[in-house]
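**Q** below: sequence and its predicted model.
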Amino acid sequence: MDLVSGLRSLDCKLINHAELVDIDGISLIANTADRWDEIRGFKARPDDLVICSYPKAGTTWMQEIVDMIQHGGDPQICARAPIYERNPFIELCPPKPIRTGFEEAELMPSPRTLKSHLPVHLLPPSFWEQNCKIIYIARNVKDTIVSYFYFHKMHKMMPDPGTWDEFLEKFITGKVAWGSWFDHVQCWWKTKNHHPILYIFYEDIKEDPAREIQKVAQFLGHRLPEPVLNRTLKHVDFESMKVNPMVNYSTLPSRIINQDAAPFMRKGIVGDWKNHFTVAQSERLDDVCTQLFRGSNLTFRTQL
């Protein structure tokens, strides 16, 4: 059963906050952990493209950018289906009989564009064996935490976030779905040195979208003439995407994705963290980053 039909017919008793289960040191949603052997055994194809990120780093934005590049900047082609159908989320495992993300991917013809939030060491080995291209998008930790907190408040099948203070503590200690942000962004940063990975920063796209979109196109082997680039820039502008039902997740039932609690596309800016962090919380997180990023040349901007 496809995702939308399945979620609409889902028994209300099955709609509850997920539990987290440890898989190789990473906290994953229980339904994902239950199907882990199948996810681990997923068969990649050589022409697969994988868009990876820590949650709430601009994944949907990058998915739509890539789809526009792949289809000559034609927004009508990009409106052929909701983004979660165009780019299956391989470790998404809704309750049965709804098809999993990896099952949806298996049904797709090549070339496929797939999505994952998995850290490097949990990505199915076949992606490395097939030398698949990967785009990794990373966002500064403070804005990521804020966005992830609101996502938990909106998504009825994510773990209960608790209060802002409680969620911040869980995040810093890596006790949230997909584990530690600090490990996630750093391991992918190191892996780009020996695999075809384009590592893109959310803040760079906000600063100069034309430059970064051209960078993505070049990585994918596409040439973007100026008219195509301009159409793409207009289509993937945050205000355009916010009202686009093919990307804003409004096609999913509100009893699962409650966008009255928080819109899926909330603000899309750099620096909203200032409206949520106390001075003490900000300084503490700065200290954590200094400690955990010691010796790394990976840096993030928390304002533009």
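**A** Sure, I can see it.
**Q** please count neighbours and contacts with C-alpha atoms only from this point.
**A** Will do.
**Q** give the buried residues for stretch 64-72.
**A** 64, 65, 66, 67, 68, 69, 70, 72 (16 or more other CA atoms under 10 Å).
**Q** farthest pair within those?
**A** 64 and 72 (12.3 Å; CA to CA).
**Q** list the buried residues for stretch 277-284?
**A** residue 277.
**Q** again, but for stretch 28-47
**A** 28-33, 36, 39, 42-46.
**Q** now, which of these sits nearest residue 144?
**A** So of those, ranked by how close each gets to residue 144 (CA to CA), first place is residue 28, at 17.7 Å.
**Q** the closest one: which element?
**A** strand 26-29 (DSSP states H and E).
**Q** which helices and strands does the helix or strand following that strand pack with?
**A** Downstream of strand 26-29, the first helix or strand assigned by DSSP H and E is helix 30-34. Identification of packing neighbours for helix 30-34 by 3 or more CA pairs under 8 Å, 6 or more residues apart in numbering; DSSP states H and E yields strand 20-23.
**Q** second structure for comparison follows:
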Amino acid sequence: MADTAAKSSETYMFQYKGYNFPKDTVTPEYIDSLEDFEIRDSDVFLVTYLKSGTVWTQQIIILIHEEEGSNAAESEDFNAAESQGSNAAQSESSNATQSEGSNAAESESSNAAESDTNMKRMPWLEYNLEGQDYNMRPSPRLFTSHLTYNLMSKMLKEKKTKVIYVARNPKDAMVSLFHFSKICTCMETAKNIGDLMEKYLSGQVARILILFLTVVAGSWFDHIRGWYTHREQLNFLFLTYEEMIQDLRGAVLKMCHFLGKRLQDSAIDRIVEKATFKNMKNDPKANYEFLPEKAILKDNGKFLRKGTVGDWKNTLTVAQSEHFDEVYRQRMKDLPLKFVWDLNEDAS
């Protein structure tokens, strides 16, 4: 049975530097190249362990930059109108022509941006599925990643690059992964939560999972420890999925402040509204329903499932939960992190 599982994994993956990678998606050479990937001060990285609010936070970061662009455009239009006021009669015709051309160009650019999915606008660094030349992307470049700290570019510590790390309580992240295995064609469906839990706690997720976003992550404990213990060497913002659920507006304001974006209250309101779970599920740019049928079994469920805190209680038995708690206490005893496991309880 174990040999069969190993052969199945080898069909899809190769092991490199202690991690498993999908054969058809990435190469050892590309992973090596990321260590020297040229990072800019203006870059923004969203880093998460899988099933920890990645798509949600990706949407928020993109919206923040969209709103900043809108504010800048409105300010430029206002200033231009003031300066042209005294010469309006003389240049009305000329300005009208130029304005039409400018508006057409802006509209075309806006429409192009709106047609792009979030995955294209803020791509995964380690999985260049579109074959883009990331060095040619204009600043600020927005990237998403599930990479562990030791696999990220060495330049990260040398730049002012902004890193937003979002963590989720591992019970909910694990249960979300369990359900995700039922719709993803690139991974073996977990037989039951108990089987998945043992692999999850031991960091052996790759033994049963083939999904490329999953196998590289390894252990939740190692992933969060690697990034959190190096936070003081980075331009780093640590958030939790649960605090975003409890106070979405507050989380958006934290991100704006960290990113150096001063937005009007009306802009913050728009971001919060577009980033609600209900609206994201209906947003074709953000809900990942654009993924092809060969990647997601859409009849089996949605990419965005519930977006809640405490769903683990509907899946884990009391014994499984207690076992999880014991492993968690041992692995996290030296880190000052507290998570909300249920919205009716305090963080612990």
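**A** Structure received. As the structure is a computational prediction, the values presented were derived from the model and not from experiment.
**Q** quick one: which of the buried residues of stretch 28-47 of the first structure is nearest residue 297 of the first structure?
**A** residue 28 (28.3 Å).
**Q** thought the closest one was touching residue 22?
**A** Yes - counting by CA atoms under 8 Å, residue 28 of the first structure touches residue 22, with 6.2 Å between them.
**Q** which one's the longest helix in the second structure?
**A** helix 54-84 (DSSP state H).
**Q** which helices and strands does that helix pack with?
**A** strand 44-48, helix 118-121, strand 142-145, helix 248-259, helix 265-274.
**Q** what angle do the next helix or strand after that helix and helix 54-84 make?
**A** The helix or strand immediately downstream of helix 54-84 of the second structure is helix 88-115, counting by DSSP H and E. Using axes from the mean of the first three to the mean of the last three CA atoms, to 10 degrees, the inter-axis angle of helix 88-115 of the second structure relative to helix 54-84 is 170 degrees.
**Q** tell me the two of the buried residues of stretch 28-47 of the first structure that are most distant?
**A** 30 and 46 (29.7 Å).
**Q** buried stuff in the longest helix of the second structure?
**A** 54-65, 67-68, 71.
**Q** name the nearest of these relative to residue 294 of the second structure.
**A** Of the buried residues of helix 54-84 of the second structure, the one sitting nearest to residue 294 of the second structure (CA to CA) turns out to be residue 55, at 20.0 Å.
**Q** and that closest one, what pairs with it in the first structure?
**A** Matched by TM-score structural alignment, residue 55 of the second structure corresponds to residue 60 in the first structure.
**Q** what do you get for residue 157 of the second structure?
**A** By TM-score structural alignment, residue 157 of the second structure lines up with residue 128.
**Q** what count of nearby residues applies to residue 256 of the second structure?
**A** Close neighbours of residue 256 of the second structure, defined as other CA atoms under 10 Å, add up to 19.
**Q** how far away is residue 19 of the first structure from residue 287 of the first structure?
**A** 30 Å (CA to CA, to the nearest Å).
**Q** more neighbours, these two?
**A** Using other CA under 10 Å as the criterion, residue 19 of the first structure and residue 287 rank with residue 19 on top: 15 against 12.
**Q** how much space between that one and residue 298 of the first structure?
**A** Taking CA to CA, one finds residue 19 of the first structure at 32 Å from residue 298 of the first structure.
**Q** same deal with residue 65 of the first structure?
**A** Distance from residue 65 of the first structure to residue 298 of the first structure, by CA to CA: 24 Å.
**Q** SS state for residue 134 of the first structure?
**A** Classification of residue 134 of the first structure using DSSP: H, G, I helix; E, B strand; the rest coil returns strand.
**Q** spit out the contact partners of it.
**A** 49, 50, 51, 52, 196, 197, 198 (CA atoms under 8 Å, 6 or more residues apart in numbering).
**Q** got it, and residue 24 of the first structure?
**A** So residue 24 of the first structure contacts residue 122 (CA under 8 Å, 6+ apart).
**Q** can you find the partner of it in the second structure?
**A** Residue 24 of the first structure maps onto residue 17 in the second structure, by TM-score structural alignment.
**Q** can you check residue 235 of the first structure too?
**A** Match for residue 235 of the first structure (TM-score structural alignment): residue 274.
**Q** burial count for residue 88 of the second structure?
**A** 14.
**Q** before we move on, what about residue 131 of the second structure?
**A** 7.
**Q** ok, now how distant is it from residue 285 of the second structure?
**A** With CA to CA as the criterion, residue 131 of the second structure and residue 285 of the second structure are 19 Å apart.
**Q** the residue nearest the centre of the second structure and residue 5 of the second structure, how far apart?
**A** With distances taken as CA atoms, centre = their mean, residue 54 lies nearest the centre of the second structure, 2.9 Å away. Residue 54 of the second structure is 29 Å from residue 5 of the second structure, where distance means CA to CA.
**Q** kindly report the same for residue 245 of the second structure.
**A** 37 Å.
**Q** quick one: which of those two has more around it?
**A** More crowded of residue 245 of the second structure and residue 5, by other CA under 10 Å: residue 245, with 16 against 13.
**Q** surely that one meets residue 277?
**A** No - applying CA under 8 Å as the test, residue 245 of the second structure and residue 277 come out as separate, 9.6 Å apart.
**Q** contact partners for residue 106 of the first structure?
**A** Counting by CA under 8 Å, 6+ apart, residue 106 of the first structure has no contacts.
**Q** whoops, I mixed them up, residue 337 of the second structure
**A** By CA under 8 Å, 6+ apart, residue 337 of the second structure has no neighbours at all.
**Q** so what corresponds to it in the first structure?
**A** In the first structure, residue 337 of the second structure lands on residue 298 (TM-score structural alignment).
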